[in-house]
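Asks: What shape does this take:
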Amino acid sequence: MSLRYQRLYVNIDHVATVRQARRSQEPDPVAAATLCEQAGADGITAHLREDRRHIQDDDIHRLAAAVTTLLNLECAITDDMLTLAETLRPAQVTLVPERREEITTEGGLDVIRHEAAVRDAVTRLKRLGIRTSLFIDPDASAVTVSHAVGAEAIELHTGAYAHAPRDPATLRALREAAALGASLGLAVHAGHGLSVNNVGPVAAIPEIEELNIGHAIVGRAIFVGLDAAVREVRAAMDEAREADLF
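Replies: Now for the predicted structure:
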């Protein structure tokens, strides 16, 4: 079976987390994005949270000007976030759930409960030619509704797999959701909790076109540098895809 090239988008949020610990200028997430691109990243992801705990508005404006690959803006479905997206017009917007008290995103967007709001947001972004992706749990109903509201892509939440990679049910859920999404004409992405140690089985899922990986890369960069950390993940992804051919 011939597998298409799989894109790696690097999430640079936690470069900003380190900076915000001192409310200083360094390390600069925009400089980090440039290094990631030079190391082979196909795109840059940044999540502007409502509480601005890491990425700041100025970061997003500077990233929009500096990124030479593609910028994927992650944001909640709020009017101010959608207005910012309309102003900057990044290549892609991934709509995510958000709770102020959570440490990191804990689950997928509830597209079933909030179908009307999600549909309105997708329509609003698509009107300006912005590619839309929905961050959802690997659930058949969520995939089906994502297609129904007009999203071009879905990003499957890999958190359950990352916490229990040896549980075959977690990988099976991703495989089934990816196959369903592709059959409906959706581009399928995946991310959350992936690292060089667990990315292989997810990278090997043929329908998944893009992986979003951030925290593990930034953490690994403390020891080996950002360039090497990106290249390690890229190599692990490629190895898994090539191995699946045989």
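
Asks: Going by C-alpha atoms from here, please, whenever you check contacts or count neighbours.
Replies: Noted.

Asks: And the helix or strand harbouring I44, what's buried?
Replies: I44 is part of strand 43-47 when elements are defined by DSSP states H and E. For strand 43-47, the buried set under the neighbour-count rule, 16 or more other Cα atoms under 10 Å, comprises G43, I44, T45, A46, H47.

Asks: check contacts around the residue nearest the centre of the chain.
Replies: With distances taken as Cα atoms, centre = their mean, N212 lies nearest the centre of the chain, 3.9 Å away. Contacts here follow Cα atoms under 8 Å, 6 or more residues apart in numbering; on that basis N212 touches L8, Y9, V10, N11, T45, H189, A190, G191, H192.

Asks: One more: R19?
Replies: By Cα under 8 Å, 6+ apart, the residues touching R19 are Q25, E26, P27, D28, H54.

Asks: one more, for comparison:
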Amino acid sequence: MTRLSVNINKVATIRNARGGNNPDVIKVAQDCERFGAEGITVHPRPDERHIRYADVRALKQVVTTEFNIEGNPVDGFMNLVLEVKPDQATLVPDAIDAITSNAGWNTIAHKDYLTEVIATLKKEGIRTSIFVDPIEEMVEGAAAVGADRVELYTEPYAVNFKQNPAEAIAAYQKAAKRAKALGLGLNAGHDLDLENLRYFSEHIEGLDEVSIGHALICDALYYGLENTIRLYRRQLEK
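Replies: Sure thing, here's the model as predicted:
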């Protein structure tokens, strides 16, 4: 079954809005695992407006499932990842002032840069994933630079899902098929939710992992965190 990794950035956003340590990001991560999450994802940004670098270090000490750190591999991010050594580093080309990730890598234009970054990470035994749009050439570029996996950027799928699910997922099916043919692992994330997740999971073969944060934390306000994680896992059951 596809693994559910819970992105806890929004929990940190709530904490930071008031100061102090409520909600406790570390406890929430442990609770997510206890409630059935099979991974914890964080996306620390240079301004530390949600997840702080200190949170990442503390989480490394307690996370017992898969720990995934995602972000733009600038010097500060790379230093943190090489220090913490998570199970997986997901490389995302977001600008410093980006509200959220909004595009995948051009793996062809940035081939030399990504090759160097990935070689550094893999030397330390860190699995690497590259955030890409559902374009076969970008998937091929990810394989060429030595990535272990790609993470398909799913916001366009989510936006178009209500109008035409089959049309919305078509490019993702092609990209996923190409990834598997190249021996790449396959992740997906961004705007997946209780409405569109099952369809995506059922129509993408070989989907290893989804990373979900914003929608899951929003749903938890209504359903409770434990029940919400169970609801999301249920969408991934075959």
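
Asks: returning to what we had before: just name the closest of the buried residues of strand 43-47 of structure 1 to A203 of structure 1, please.
Replies: If you rank these by distance to A203 of structure 1 using Cα to Cα, G43 comes first, at 16.5 Å.

Asks: Show me what that closest one aligns to in structure 2.
Replies: The alignment partner of G43 of structure 1 in structure 2, by TM-score structural alignment, is G39.

Asks: quick one, longest helix in structure 2?
Replies: When structure 2 is parsed with DSSP state H, its longest helix is helix 165-181.

Asks: which one of the contacts of N212 of structure 1 is nearest E242 of structure 1?
Replies: E242 of structure 1 lies nearest to L8 out of the contacts of N212 of structure 1, by Cα to Cα, at 15.6 Å.

Asks: Burial check on that closest one, number of neighbours?
Replies: Burial of L8 of structure 1 is recorded as 23 neighbouring residues (other Cα atoms under 10 Å).

Asks: Helix or strand: which one has it?
Replies: Using DSSP H and E, L8 of structure 1 sits within strand 7-11.

Asks: Report the angle between that strand and strand 43-47.
Replies: Angle between the axes of strand 7-11 of structure 1 and strand 43-47 is 40 degrees (criterion: axes from the mean of the first three to the mean of the last three Cα atoms, to 10 degrees).

Asks: Give me the residues contacting strand 7-11 of structure 1.
Replies: Strand 7-11 of structure 1 is contacted from outside by 33, 36, 41-47, 209-215, 217, 230, 234, using Cα under 8 Å, 6+ apart.

Asks: how about W105 of structure 2, what's its match in structure 1?
Replies: Here W105 of structure 2 is matched to L109 in structure 1, going by TM-score structural alignment.

Asks: Ok, G76 of structure 2 next?
Replies: Using TM-score structural alignment, G76 of structure 2 pairs with D80 in structure 1.

Asks: Would you verify that that match is located in a strand?
Replies: No. Going by DSSP: H, G, I helix; E, B strand; the rest coil, the assignment for D80 of structure 1 is helix, not a strand.

Asks: ranges for the helices of structure 1?
Replies: Taking DSSP H, the helices of structure 1 run over residues 13-20, 29-38, 57-66, 79-88, 115-126, 140-148, 159-163, 168-183, 199-203, 215-224, 226-243.

Asks: thinking again about what came up before, shouldn't the match of W105 of structure 2 be in contact with D137?
Replies: Yes. Under the criterion of Cα atoms under 8 Å, L109 of structure 1 makes contact with D137 at 7.3 Å.

Asks: quick one on the thing from earlier: residues making contact with the longest helix of structure 2?
Replies: Under the contact criterion Cα under 8 Å, 6+ apart, helix 165-181 of structure 2 has outside partners 134-136, 139-140, 150, 152, 156-158, 160-161, 185-186, 199-200, 203-206.

Asks: and the angle from it to helix 136-144?
Replies: Helix 165-181 of structure 2 runs at 30 degrees relative to helix 136-144, counting by the same axes, to 10 degrees.

Asks: Give me the buried positions along helix 165-181 of structure 2.
Replies: Buried residues in helix 165-181 of structure 2, counted by 16+ other Cα under 10 Å: P165, A168, I169, A171, Y172, Q173, A175, A176, K177, R178, A179, K180.

Asks: Need those residues in JSON lines (columns: distance to Q88 of structure 2).
Replies: As requested, the buried residues of helix 165-181 of structure 2 are arranged in JSON lines below (distance: Cα to Cα, whole Å):
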{"residue": "P165", "distance to Q88 of structure 2": "30"}
{"residue": "A168", "distance to Q88 of structure 2": "28"}
{"residue": "I169", "distance to Q88 of structure 2": "26"}
{"residue": "A171", "distance to Q88 of structure 2": "25"}
{"residue": "Y172", "distance to Q88 of structure 2": "22"}
{"residue": "Q173", "distance to Q88 of structure 2": "24"}
{"residue": "A175", "distance to Q88 of structure 2": "21"}
{"residue": "A176", "distance to Q88 of structure 2": "19"}
{"residue": "K177", "distance to Q88 of structure 2": "22"}
{"residue": "R178", "distance to Q88 of structure 2": "21"}
{"residue": "A179", "distance to Q88 of structure 2": "18"}
{"residue": "K180", "distance to Q88 of structure 2": "18"}
